[in-house]
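S.K.: Attaching a predicted model along with its sequence, questions to come.
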Amino acid sequence: MSNQDWIDQFLKYLRIEKGVAENTIQAYRHDLAMYREHLGSTDLLHAGASDVSSFLKFLYARKLKPRSATRAFAAVRGLHRFLILEKATLENPTSNVEQPRWWKPLPNVLVLEEVDKLLASPKTDSPKGLRDRAMLEVLYATGLRVSELIGLKLDGVNLEAGFVRCMGKGSKERIVPLGDSAAEAVAVYLKSRQVRKPTNYLFLSNRGDKLSRMGFWKILKGYGIQAGIRKKLTPHVLRHSFATHLLERGADLRAVQTMLGHSNISTTEIYTHVMRERLKEIYKSYHPRA
């Protein structure tokens, strides 16, 4: 089969067996046409990591937007995985090729003043306000993903020792330190926690169920508006802020990696780039000859 035949088979597989949207199929068709042309006479089945890396450099030279370049890499990676699935080859040349850092937009991060305003937004004169304050404090104190936050259970929170136990990606359990401010907010919340039915989940909805991801997102968005934060605010922004603020104060990168639950330290290293960009901004704002 020719390279084009394999590409057609892959796109057919995505459409019929995976139910991928037609606009994605067409985008992949365009991306893989570029890859096929870049390979020239090289057979797809014999393409190596150097061919993939060369293609990535080609994309960079074309000044593609990060989203488009990321999609093209995903298309190439998917194609080679498909070839293995079809037993056409045993090797995946994309497996040891990392997505270039210059494609990854730097995470959005709050400054400390914004964090303080956000955490102070919930009114603590009601059970709902106490719950919301505790959730925001825990999220910023631990850097948990939103799924990990709403999945916290009572027996996974040790306020005396100052730790929470959460279930991360791939069902990997990890223990993360909990600061005094967050521990105190949780302790106060627990005294007013309204239980309508037996449950072990820490944070409950108004109906007494486990809080949903969308429910928390709406809560956070509301307090962001109340705090006057103009940046796009998502649960992951607090996770980014947690990591960046730790590193800015001298935390060890490996320790931050462990707390975030990153399996690869290169994922954590993006926050060192955030620090450098912020330093540049400060320099440009305040240095007289910047």
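M.R.: Thanks, I have it. Numbers count the residues shown, from 1 in each chain.

S.K.: can we go C-alpha only for contacts and neighbour counts from here?
M.R.: OK.

S.K.: ok so Lys197 is a strand residue?
M.R.: No: Lys197 is assigned coil when assessed by DSSP: H, G, I helix; E, B strand; the rest coil, not a strand.

S.K.: From Arg207, how far out is it?
M.R.: Counting by CA to CA, to the nearest Å, the separation of Lys197 from Arg207 is 9 Å.

S.K.: Any idea how far stretch 168-186 is from the middle of the chain?
M.R.: How far stretch 168-186 lies from its chain's middle: 17 Å, per CA atoms, centre = their mean, to the nearest Å.

S.K.: Contacts for it next, please.
M.R.: Stretch 168-186 has contacts (CA atoms under 8 Å, 6 or more residues apart in numbering) with 130-131, 133-135, 137-138, 141-142, 148, 159, 162-167, 259, 261.

S.K.: Show me which of these are buried.
M.R.: Buried members of those, counted by 16 or more other CA atoms under 10 Å: 130-131, 133-135, 137-138, 141-142, 148, 159, 163-167, 259, 261.

S.K.: taking these one by one, which sit in helices?
M.R.: 130-131, 133-135, 137-138, 141-142, 148, 259 (DSSP state H).

S.K.: Of the residues you listed, just say which sits nearest to Asp51.
M.R.: The nearest member of those to Asp51, counting by CA to CA, is Met259 at 36.1 Å.

S.K.: hey, where'd the helices end up in the stretch 1-150 of the chain?
M.R.: Secondary structure of the stretch 1-150 of the chain (DSSP state H, counting those that start in this stretch): helices located at 3-16, 22-39, 49-61, 66-85, 112-119, 127-142, 146-150.

S.K.: Revised request: answer the last question for the stretch 151-290 of the chain.
M.R.: 180-192, 213-226, 235-248, 253-260, 265-268, 270-286.

S.K.: Okay, one more to line up with it:
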Amino acid sequence: MSRRKATEFEGVRYRSHPSRKHGIKNDQYFSIRYRVDGKRVEEGLGWASKGMTAKKAALQLAELQEAHRKGTGEPVTLREKRKIARAKRGKQEKQGITFGDYFINTFIPQAVIEKPRETKDKKSHYEHWIKPVMGALPFPEIGVLELERVKTNMLTAGKAPRTIQYVFSTIRRVWNDAKLKGIVSEESPTRKIKLDRFDNKRARYFTHDEAEKFLTELKKRNGSLWDMALVSLQSGLRFSEIANLRYGDIDLKRNIIGIRDSKGGFSRYARMTEEVRNVFSRMEPGAREALIFHDADGMRIKRPSKIYMKVIDGLGFNNGVTDRRQRLTYHSLRHTYASWLVDRGVGLYDVQKLLGHKNSQLTERYSHLSDTRLDNDVREFEKGIKQARRGKVVAIGKR
């Protein structure tokens, strides 16, 4: 490599290319040499054939020295300057990523691995409602106006409040995921959109008579489906938890069922009644990791069989019922388990643990079933009214 030579500008040097010409001279590579906090720094700028000159190099050097002298926070070396420029370009590239690009290329591939059951719904939300309004927009260009358009389009199409909530939940989750990965820095604008509140919780549960009729009829149709229904009704397992059960999860000695990676994101144990224990004890033992309940191909069952609803409808349990919260379904079995527990005086904390709820808020939906003390208070209040009407006024607080 040729030696660097000084130029007419202090701190600016160059070296000549051994063979390549630029004009009549050998091509020259310019660099600047200076001190930062007592340390000598030398950094290259570029070739004359690419447009660099000694004068341009001197101007760059003067700019860096001025920044160092003033101490304004501006870069004082070319290395710092280039690093900032790269970061700026990276930020601009990220800010140019559209909601649709991120959803299709990053969010969905990740969701397929982590939560495959939700992927189909989220794709539908995007294709029908999100994409037409904001699929082609970069994140920084999406605000309240765009989200209000999504909401208006759905209301105009007659979509239920709960469906709108689901779509906005998808928008929020995609946005928060992008924020976590540094694609966007602002909070999701969904927080500024007012959505109608909707109570989607099922209110009705099987009576003992309905449950008996349901199980009796179901057993005539399919013994395996009967087993799954009984486990849900008498141990409170979700369908997904039953579908995931392996032979190694059943402990007949301690009467417990091991549930791996439940909906709450943690493993737990469920308790067996005598009837549930009989379901598992009469089964032929299988390999520890083999599925207990599976489809014809030996694979995991993805959703409850349609036979459950055929039996329920055949018994007329939902005749004349239009509110979906009042309709009995397979999922009502777990709800019935919890409701029967509360009816028998089991405390909500214990119900929470038996159901595998992550927090008490989910179990509070059953609190109205245990408010016998409040019922007694109202009865006392009622007595006071009746006594007053008979001319025998008694203070309500004196019992």
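M.R.: Happy to help now that I have it. As the structure is a prediction and not an experimental result, all values here were calculated from the model.

S.K.: hang on, the earlier thing: pick the most buried one from the helices of the stretch 1-150 of structure 1.
M.R.: helix 127-142 (a mean of 23; mean count of other CA atoms under 10 Å).

S.K.: and that one, how far out from the chain's middle?
M.R.: Using CA atoms, centre = their mean, the offset of helix 127-142 of structure 1 from its chain centre is 20 Å.

S.K.: what's the answer for stretch 206-214 of structure 1, then?
M.R.: 22 Å.

S.K.: end to end, how far does that stretch reach?
M.R.: 14 Å.

S.K.: same thing with stretch 93-105 of structure 1?
M.R.: Using CA to CA, the two ends of stretch 93-105 of structure 1 sit 25 Å apart.

S.K.: got the contact list for that stretch?
M.R.: Contacts for stretch 93-105 of structure 1 (CA under 8 Å, 6+ apart): 47-49, 52-53, 65-67, 69-70, 73, 76-77, 80.

S.K.: And stretch 108-117 of structure 1, by the same measure?
M.R.: By CA under 8 Å, 6+ apart, stretch 108-117 of structure 1 touches 227, 229, 231-232, 237-238, 240-241, 244.

S.K.: Looking at those, which is nearest Lys57 of structure 1?
M.R.: Nearest to Lys57 of structure 1 among the contacts of stretch 108-117 of structure 1, with distances taken as CA to CA, is His240, at 28.5 Å.

S.K.: what's the neighbour count on the equivalent of the closest one over in structure 2?
M.R.: His240 of structure 1 maps onto His335 in structure 2, with residues paired by TM-score structural alignment. Residues contacting His335 of structure 2 under the criterion other CA atoms under 10 Å number 23.

S.K.: how close does His335 of structure 2 get to Lys213 of structure 2?
M.R.: On the measure of CA to CA, His335 of structure 2 and Lys213 of structure 2 end up 17 Å apart.

S.K.: Would you mind listing the buried residues in stretch 202-218 of structure 1?
M.R.: For stretch 202-218 of structure 1, by 16+ other CA under 10 Å, it's 202-205, 208, 210-213, 216.

S.K.: ditto for stretch 280-290 of structure 2
M.R.: 280, 290.

S.K.: The residue nearest to the spatial centre of structure 1 - nearest residue in space that isn't next to it in sequence?
M.R.: Among the residues of structure 1, the one closest to the centroid is His236, at 6.4 Å (CA atoms, centre = their mean). Nearest residue to His236 of structure 1, sequence neighbours excluded (CA to CA, 6 or more residues apart in numbering): Arg145, at 6.7 Å.

S.K.: which one in structure 2 is aligned with the one you found?
M.R.: In structure 2, Arg145 of structure 1 lands on Arg238 (TM-score structural alignment).

S.K.: Give me the neighbour count for its match.
M.R.: Arg238 of structure 2, neighbours per other CA under 10 Å, totals 21.

S.K.: can you check Ala255 of structure 1 too?
M.R.: The burial count for Ala255 of structure 1: 12, using other CA under 10 Å.

S.K.: Spit out the contact partners of it.
M.R.: With CA under 8 Å, 6+ apart, Ala255 of structure 1 has no contacts at all.

S.K.: And it, what's its match in structure 2?
M.R.: Using TM-score structural alignment, Ala255 of structure 1 sits opposite Asp350 in structure 2.

S.K.: Counterpart of Lys221 of structure 1 over in structure 2?
M.R.: With TM-score structural alignment as the criterion, Lys221 of structure 1 matches Met309.

S.K.: any idea what sits nearest that match, other than its immediate chain neighbours?
M.R.: Thr329 is the one closest to Met309 of structure 2 (CA to CA, 6+ apart), at 6.4 Å.
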